[in-house]
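S.K.: No sequence on hand, only this structure:
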């Protein structure tokens, strides 16, 4: 748990924080020539950090139980106040773990082939007749297709109402919203992730978040439930080729005055999409139709 981003491990001459290297390396003249800079850079090889992607993914020290390391295609620990992104093939299993009980995984999903098709939170709540995310809940696009489905859930504390934080919100509450600052906003981090895939501000729809629960109270207000505690996880199945954007930031309804968020572990491994023989494929008429739309789209493209 932290109130700011952790230093990047592997900086042997002082800390590297928010993009600013301490003066110690400069004072020791370790990078005052091309030769010295190359030597200093190569000396960092093999070092690891508390928050980092693991390359190759099979080398992750936090591999989920029962997962063959040879099937892993993504393994990463996302820093508190950090973000990540990935393109995943259809059928990929995607797992988020909250090791401390303070992670909050804000998520945006896009059709990786045509990113104009993206997560539609209203349909995600409306089509299954259920506003609360949980096991077997589909994450739907505005085109009536299943982008992904929640295949496992040990947390039960999620949110499809509030979206993520904005710069204005964080500046008001924490006094800062810079992506490199002590209290970055989810929208600010999503914008950075989206830009790496040619997307911009207008391409950021409302999203969902995992590990910090929200419920509608009897009077219609939204009540923050917080976390289910450390050691919970959520797994998704990618029913289409996906572009995944993740921001690990505080929930906008978190009542704590400090910017409190913990690390988030992410793993993905090769698998198969939901098939007609699985119960959720035909669980309801609405979901059956969404799956038929999804299969039709994917099979026409040879996926």
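M.R.: Received it, and whenever you're ready, just let me know what you need. Treat the numbers as computed from the prediction; the structure is a model and nothing was measured.
S.K.: use CA for all of it now, contacts and neighbours both
M.R.: Fine.
S.K.: Count residues in the vicinity of residue 162, would you?
M.R.: If you count neighbours by other C-alpha atoms under 10 Å, residue 162 ends up with 15.
S.K.: got it, and residue 221?
M.R.: Using other C-alpha under 10 Å, residue 221 has 9 neighbouring residues.
S.K.: this is the other structure I want to compare:
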């Protein structure tokens, strides 16, 4: 132990001296202090600004209308995402319905992320990656232990499900509350024989922006995709930015893009109106 921290006072002084220290991966508080807000977004509109290290996780409760941008900084991030309605977490992301109702297994701009109530949780309003996955979910402790020798959340190769459990617990949720997640920035394709082919990332700097169509609890684990064939545990930093904006409204092209999407937005609007949420 360092000499300066052998006493309680020394430990306190050492801890206080760390104030203002910046690490490569950490949240920025307040978010308005983020040095490079997205184009057209005022710094005081930012509500979340964080860099999530590879093999780590984050979480936040976001207001309806908030826009959330995820960026793959170095080309090897993989953001495993779960969404819950903030005050009623039994309504949550349903990856199967997201694929089934919208007739599309490959997430891209204009896609809607649905709950099992037929309502929109979030919409994809921008995407420069095109490398996402709604089929495989995230990695497990058993899978990572078999591949890398360890899948524990504090180990060298944490599994996505183990990290999402931690994020869930910090929001009053239990392991049984974790449905299959969506993966952003690492993709698979279904080939002719029905097998999944890993197609990797779009490279450094790709981003995707989601719009919260209801108040949401957001859980994110940044870990390798479960069918990534590389023998090493490869996971690079993920940038997370969110800012105040407006939810999708009637007349927006996204609202009327498909009959299924329009019905999902109408279901959402009806539900929110009954609860007095504008």
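M.R.: Everything's here; your move. Keep in mind that this is a model prediction, so the values were computed, not measured.
S.K.: How about the contacts made by residue 235 of the second structure?
M.R.: By C-alpha atoms under 8 Å, 6 or more residues apart in numbering, the contact list for residue 235 of the second structure reads 53-55, 76-78, 222-224.
S.K.: Which of the residues you listed fall in strands?
M.R.: residue 222 (DSSP state E).
S.K.: in the first structure, which of the contacts of residue 235 of the second structure remain in contact?
M.R.: On the basis of both residues aligned by TM-score structural alignment, their matches' C-alpha atoms under 8 Å, what survives of the contacts of residue 235 of the second structure in the first structure is 54-55, 76-78, 222-224.
S.K.: hmm, which two among those residues are most spread apart?
M.R.: 55 and 76 (11.2 Å; C-alpha to C-alpha).
S.K.: How much space separates residue 205 of the first structure from residue 177 of the first structure?
M.R.: Counting by C-alpha to C-alpha, to the nearest Å, the gap from residue 205 of the first structure to residue 177 of the first structure is 19 Å.
S.K.: out of those two, which sits in the more crowded spot?
M.R.: Legend: neighbour count by other C-alpha under 10 Å for residue 205 of the first structure and residue 177, higher for residue 177 (24 against 15).
S.K.: residue boundaries of the helices in the stretch 1-150 of the second structure?
M.R.: Counting by DSSP state H, counting those that start in this stretch, one finds helices in the stretch 1-150 of the second structure at the ranges 8-17, 95-101, 141-148.
S.K.: Residue 195 of the second structure is nearest to which of the ones you listed?
M.R.: For residue 195 of the second structure, the closest of the helices of the stretch 1-150 of the second structure is helix 95-101, at 17.5 Å, according to C-alpha to C-alpha.
S.K.: Tell me which other helices or strands that closest one touches.
M.R.: Other elements packing on helix 95-101 of the second structure under the criterion 3 or more C-alpha pairs under 8 Å, 6 or more residues apart in numbering; DSSP states H and E are strand 112-114.
S.K.: Could you tell me where the strand it packs on falls in the first structure?
M.R.: Counting by TM-score structural alignment, strand 112-114 of the second structure lines up with residues 138-140 of the first structure.
S.K.: With the second structure overlaid, report how far that stretch is off on average.
M.R.: Aligned to the second structure and superposed, stretch 138-140 of the first structure gives a mean residue distance of 0.3 Å (mean C-alpha distance after the TM-score superposition for the first structure).
S.K.: How far off centre is that stretch?
M.R.: 16 Å (C-alpha atoms, centre = their mean, to the nearest Å).
S.K.: hmm, who's touching stretch 136-147 of the second structure?
M.R.: Counting by C-alpha under 8 Å, 6+ apart, 80, 150-152, 157-162, 180-183, 223-227, 231 sit against stretch 136-147 of the second structure.
S.K.: do the same with stretch 266-278 of the second structure
M.R.: Identification of contacts with stretch 266-278 of the second structure by C-alpha under 8 Å, 6+ apart yields 118-120.
S.K.: for stretch 199-219 of the first structure, same thing?
M.R.: Residues outside stretch 199-219 of the first structure that contact it (C-alpha under 8 Å, 6+ apart): 98, 101-108, 116, 118-121, 132, 155-164, 190-191, 194, 222-228, 232, 234, 251.
S.K.: That stretch: end-to-end distance?
M.R.: Using C-alpha to C-alpha, the two ends of stretch 199-219 of the first structure sit 38 Å apart.
S.K.: List the buried residues for that stretch?
M.R.: Within stretch 199-219 of the first structure, the residues that count as buried by 16 or more other C-alpha atoms under 10 Å are 203-204, 206-215.
S.K.: Let's see which of these end up in strands.
M.R.: In strands, defined here by DSSP E, the members of those are 208-210, 213-215.
S.K.: one step back: want to throw the helices of the stretch 1-150 of the second structure into JSON lines with mean neighbour count and distance to residue 61 of the second structure?
M.R.: Output for these, formatted as JSON lines (neighbours: other C-alpha atoms under 10 Å; distance: least, C-alpha to C-alpha, whole Å):
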{"stretch": "helix 8-17", "mean neighbour count": "12", "distance to residue 61 of the second structure": "28"}
{"stretch": "helix 95-101", "mean neighbour count": "17", "distance to residue 61 of the second structure": "20"}
{"stretch": "helix 141-148", "mean neighbour count": "16", "distance to residue 61 of the second structure": "26"}
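S.K.: So which of those helices is nearest residue 213 of the second structure?
M.R.: Nearest to residue 213 of the second structure, of all the helices of the stretch 1-150 of the second structure, is helix 95-101, at 14.4 Å by C-alpha to C-alpha.
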